[in-house]
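# missing the sequence, but the structure's below:
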């Protein structure tokens, strides 16, 4: 009777070993999928940060351009006023 159980035990052990390999493969595949998802998420996050940074820099650049234009216009007005004042002084002298 003990001799009859030995082959059954061996077959059962091989079956468990096969399940164990399958379980290991499935676990490895799941880990790879999680890693791929994490990489994709990080890549998307990096792209989002880059896009937000580009947008912020573009907005700041536009604001600086507008400020520069306003300063230039103000300087032109001051220059025109100085020229007009000089012309008035020349008329009176």
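Noted; the coordinates are in hand. Not measured: the values here are computed from a predicted model. Residues are numbered from 1 along each chain as shown.

# When you work out contacts or count neighbours from here on, use the C-alpha atoms and nothing else.
Will do.

# Where do the helices of this protein begin and end?
With helices called from DSSP state H, the chain shows them at 2-92.

# Any chance you could spot the residue sitting in the middle of it?
With distances taken as Cα atoms, centre = their mean, residue 46 lies nearest the centre of the chain, 2.1 Å away.

# Pull the residues that contact stretch 81-93.
Stretch 81-93 is contacted by no other residue when judged by Cα atoms under 8 Å, 6 or more residues apart in numbering.

# returning to what we had before: for the residue nearest to the centre of the chain, give its distance to residue 58.
18 Å (Cα to Cα, to the nearest Å).

# got another, please set it beside the one above:
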């Protein structure tokens, strides 16, 4: 009998505040949905910003790599040119000495 009384009392209590409880539950659900929407919007903004930063960083790295390659190519070209000039001078000097040796 006690269980039946408690059950009936609980049912009456829920029935008495049913509409108020439903309204509050709906308001809480709306607030939760608004919070979730705002959090999702912020997350999208954060991901977009992180992606943009990553692309910017990658672009800068590629630009720097390109400049380094270009500088290396220029330095290599200058070294080859300098080496070729020295080789030509040495060959010319050797030929001059050889010619003088033949004359003597």
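Thanks, I have the structure now. These figures come from a predicted structure and were not determined experimentally.

# hmm, back to that, any idea what the residue nearest to the centre of structure 1 aligns with in structure 2?
Counting by TM-score structural alignment, residue 46 of structure 1 corresponds to residue 58 in structure 2.

# Next, work out how far apart residue 17 of structure 1 and residue 24 of structure 1 are.
As defined by Cα to Cα, residue 17 of structure 1 lies at a distance of 10 Å from residue 24 of structure 1.

# same check, this time on residue 72 of structure 1
Taking Cα to Cα, one finds residue 72 of structure 1 at 71 Å from residue 24 of structure 1.

# Likewise for residue 46 of structure 1?
Distance from residue 46 of structure 1 to residue 24 of structure 1, by Cα to Cα: 33 Å.

# Then residue 50 of structure 1?
39 Å.

# swap in residue 11 of structure 1?
Look at residue 11 of structure 1 and residue 24 of structure 1: by Cα to Cα, they are 20 Å apart.

# How about residue 59 of structure 1?
In terms of Cα to Cα, residue 59 of structure 1 sits 52 Å off from residue 24 of structure 1.

# for residue 4 of structure 1, same thing?
Applying Cα to Cα to residue 4 of structure 1 and residue 24 of structure 1 gives a distance of 31 Å.

# Compare neighbour counts for those two and give me the winner.
Using other Cα atoms under 10 Å, the more surrounded residue of residue 4 of structure 1 and residue 24 is residue 24, with 12 against 8.

# What's the separation between the equivalent of that one over in structure 2 and residue 15 of structure 2?
Applying TM-score structural alignment, one finds that residue 24 of structure 1 aligns to residue 36 in structure 2. Distance check for residue 36 of structure 2 against residue 15 of structure 2: by Cα to Cα, it reads 31 Å.

# Check residue 79 of structure 2 too.
Residue 79 of structure 2 is 94 Å from residue 15 of structure 2, by Cα to Cα.

# Over to residue 67 of structure 2?
With distances taken as Cα to Cα, residue 67 of structure 2 is found 77 Å from residue 15 of structure 2.

# same thing with residue 42 of structure 2?
The gap separating residue 42 of structure 2 from residue 15 of structure 2 is 40 Å, by Cα to Cα.
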